[in-house]
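>>> Give me the fold of what follows.
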Amino acid sequence: MKPGKVYLIGAGPGDPGLFTLKGQECMARAGVVIYDYLAAPALLALAAKEAECIYVGKKGGDHTLSQEGINRLIVEKARTGRTVVRLKGGDPFIFGRGGEEAEVLQAEGIPFEVVPGVTAGIAASAYAGIPLTHRKMTATLAFVTGHEDPTKEDSRIDWEALSRGIGTLVFYMGVKNLPLITAKLLQYGRSPQTPVALIRWGSTSRQQTVTGTLSTIEEEVRKAGLQAPAIIVVGEVVDLRANLAWFEKERPLLGKRILVTRAREQASDLLHQLTELGAHCIEMPTIRVQEPKDLSAMDSAIERLNRYDWLVFTSANGVKYFFQRLFEKGLDVRALHQVKTACIGPVTAQRLLSFGIRCDILPESYRAESVVDAFRTEAMAGQRVLLPRAEEARSVLPDSLREMGADVDEVTAYVTLPVTDQAEALVSILEKKEADIVTFTSSSTVRNFKALLPENRFTELTDTLKVASIGPITSDTARALGFSVHTEALEYTIPGLVQALCQDWA
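Modelled structure (predicted):
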């Protein structure tokens, strides 16, 4: 069989936004993805659903496969005729052993291409506010492996030339060897006052930067507890960080580890906003949303749309699944030409507008009681109202409309089901204290979150976890189930929740 092509792709330093367009194109057509520890997990989402993804990472000396094993694996998968992506952290040709893999492919007669990536030394320094070159400070720059033992007799590093002849030094994989690196630089004439920075997880929400000088950096790193993976930058340019540290200064939630419990198909907006503000988001969906098995009530309502005066939506999901079924029945928005509409909040109204319909009622605050208040100015006696919504929704709105004299038909547009396969992962995260805050965007997310935890360990697992709620209804549910609510949105929307998190936890 003719071998498939292999793409040696640099995954970049950690921020998925720095991945190249060429890399995205290759990922989309890959049949096999072989990826490293430092490749951002979000990049795997770019692969086709049917692609085979194989982890071969190396972390702290723990190698899933040896380099020889990785080489054999790449060749083996290419021999099946499929397109193979070898996804490597940073750039494949800068301390990534991509050259060795390319040599093996060449020897085996397998076609390959190299797609460069943003190397960690450049990206981490830039995100820390350190320009590696500056015409007033230095015109020379060197990338050096910090993984080599500087004390061995056959070292390939010319320490004297580095110490005296290069303005900025960037060491990769050198955290464990920091004492030896500083000792060698001092031994060969570098000033003890030379500024030094260590940047851990550069360009990501977990970025941590420690600065000092050659004479103090070991102690500063020890006090900060900084560990690998990190980049070491040595040179006068490190002093520019004091004024140029843009990434860490403009991310109010930088380093905050936030559990997002919203349904995966709805979580993207919240994840994006929190990530942009520096948070490290952990997707832990506790609910999933789908259409009901029995659509007879919905179908009956759609067949009789011309009898309704009002169509009321209490969620974006209600809008989505109503129109999905409307279209499946062979109709379109023209079937609603005589119907007035009301929405519970701006997100729901925007979803409705995406179908070309502007709502007639939008309350000032976003809960069922506010919709009721908005209807008090309408003559509702004898009005027919269609309310497509969740299977288990509060009865406040339909009961109040009936009290006003309206004839209300409630139909199930969608059902919210618990996610039950996340219990082990969630318990592990909470045991290790790997989350600072959990966000709840509905009462169902709270109930299902607690259901994933062993009842006898609830207090132990959540004792340090802070709770952020989208509004008072969700907060009441959380308190009733034993949670303490630390943050509550003033505006009961995703942007309102994000704003409250920034105010309370910046």
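>>> CA atoms for contacts and neighbours, from now on please.
Fine.
>>> What is the neighbour count of the residue nearest to residue 438 when sequence neighbours are not counted?
With sequence-adjacent residues excluded and distances taken as C-alpha to C-alpha, 6 or more residues apart in numbering, residue 438 is closest to residue 259, at 4.5 Å. By the measure other C-alpha atoms under 10 Å, the count of residues near residue 259 is 25.
>>> got the contact list for residue 259?
The contact partners of residue 259, by C-alpha atoms under 8 Å, 6 or more residues apart in numbering, come to 281, 282, 283, 284, 435, 436, 437, 438, 439.
>>> Verify the assumption that it is located in a helix.
No: counting by DSSP: H, G, I helix; E, B strand; the rest coil, one finds residue 259 to be strand, located in no helix.
>>> between the contacts of residue 259, which is closest to residue 159?
Closest to residue 159 out of the contacts of residue 259 is residue 281 (41.3 Å), distances taken as C-alpha to C-alpha.
>>> In terms of helix, strand or coil, where does that closest one fall?
Assignment for residue 281 (three-state DSSP): strand.
>>> Quick one: residues contacting it.
257, 258, 259, 260, 271, 274, 275.
>>> Next, the structure of the following sequence, for comparison with the previous one:
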Amino acid sequence: MICNDRLLITRFAPHAQQLVDALSEVGCFSIAQPLLTVAGLNDPHTLGAFLSGQYDVVIAVSGNAVKYAQDNIIGEWPSAEYYAVGESTKESLRLACKQRVMCPFSRFDSEGLLALDALQDVAGKRILILRGEGGRDLLENSLIERGAQVDFFQTYKRVKLDLDGIHLVNYWQQASINGAIISSVEILNQLFVLVPKEYTSWLCRLTFYVPSQRVADQARLLGVENIILLPSLQTNQIVDFFHNK
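Predicted coordinates:
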């Protein structure tokens, strides 16, 4: 089967190159170009409360949130109800905490988490959200409205890479890029900041492959017309998706 997609992969390193390598094995051309990097944060107070078992529910909203939490944990994760925003984060969290992890069945974002039956009756529960610095407040506000006490464990921050937008766009155009895999709203917004305005119309003509309705909605607001939801951000599922198109 011939793969006509020529993809820009904007995920964090090293995941971008790993996906490029996997796609090449099924004959799909792609370029790895991370737009952001991450740096771990230190929050000993929240970490201590977490490790002492003060939380009934722990929710991870990204794989990086899990990774940088794990970097601070010596020994076992405390017993709790664990939730993840999507399949990829679920697998990372399951391996880290070695407990059962639940996640949405279809919509992989805060709205999907909030729709889970298990998170409807949380009155009186203490909930810890693992996330990066400056994440969304929807999950927190909704859980508080349902009667929960919510804290954040911000385990990392996003850092913009110093990139030459004009040089990169010329390279992408020469490579006949016709699609982009965008894993988050933050990466999506950074792509539109990086690309000079005179190339915005070219960027908007690409097909954007995104993991959630939230990212799709933001892409549409920015002018993107062709948007396709991915089944997951797990590398094997993305490869299967393009291999079977």
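>>> any chance of the contacts of residue 259 of structure 1 in JSON lines, plus distance to residue 359 of structure 1?
Shown next, in JSON lines, are the contacts of residue 259 of structure 1 (distance: C-alpha to C-alpha, whole Å):
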{"residue": "281", "distance to residue 359 of structure 1": "33"}
{"residue": "282", "distance to residue 359 of structure 1": "35"}
{"residue": "283", "distance to residue 359 of structure 1": "33"}
{"residue": "284", "distance to residue 359 of structure 1": "33"}
{"residue": "435", "distance to residue 359 of structure 1": "39"}
{"residue": "436", "distance to residue 359 of structure 1": "39"}
{"residue": "437", "distance to residue 359 of structure 1": "35"}
{"residue": "438", "distance to residue 359 of structure 1": "33"}
{"residue": "439", "distance to residue 359 of structure 1": "29"}
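>>> tell me which residues of stretch 473-485 of structure 1 are tucked away?
Neighbour-count burial for stretch 473-485 of structure 1, counted by 16 or more other C-alpha atoms under 10 Å, picks out 474, 475, 477, 478, 483, 484, 485.
>>> Strands of structure 2, start to end?
6-9, 29-32, 36-40, 57-60, 81-84, 101-102, 126-132, 149-160, 179-181, 207-210, 226-229 (DSSP state E).
>>> now the second one, how far from the centre of its chain.
In other words, strand 29-32 of structure 2. Distance of strand 29-32 of structure 2 from its chain centroid, counting by C-alpha atoms, centre = their mean, to the nearest Å, is 19 Å.
>>> related to what we said a few turns ago, the strands of structure 2 into TSV, with extra columns for distance to residue 93 of structure 2?
Compiled in TSV, these are given as follows (distance: least, C-alpha to C-alpha, whole Å):
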stretch	distance to residue 93 of structure 2
strand 6-9	23
strand 29-32	25
strand 36-40	17
strand 57-60	7
strand 81-84	7
strand 101-102	7
strand 126-132	10
strand 149-160	14
strand 179-181	23
strand 207-210	21
strand 226-229	23
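>>> and the corresponding residue of structure 1 for residue 159 of structure 2, what does it touch?
In structure 1, the residue paired with residue 159 of structure 2 according to TM-score structural alignment is residue 417. Applying C-alpha under 8 Å, 6+ apart, we find residue 417 of structure 1 in contact with 287, 288, 289, 290.
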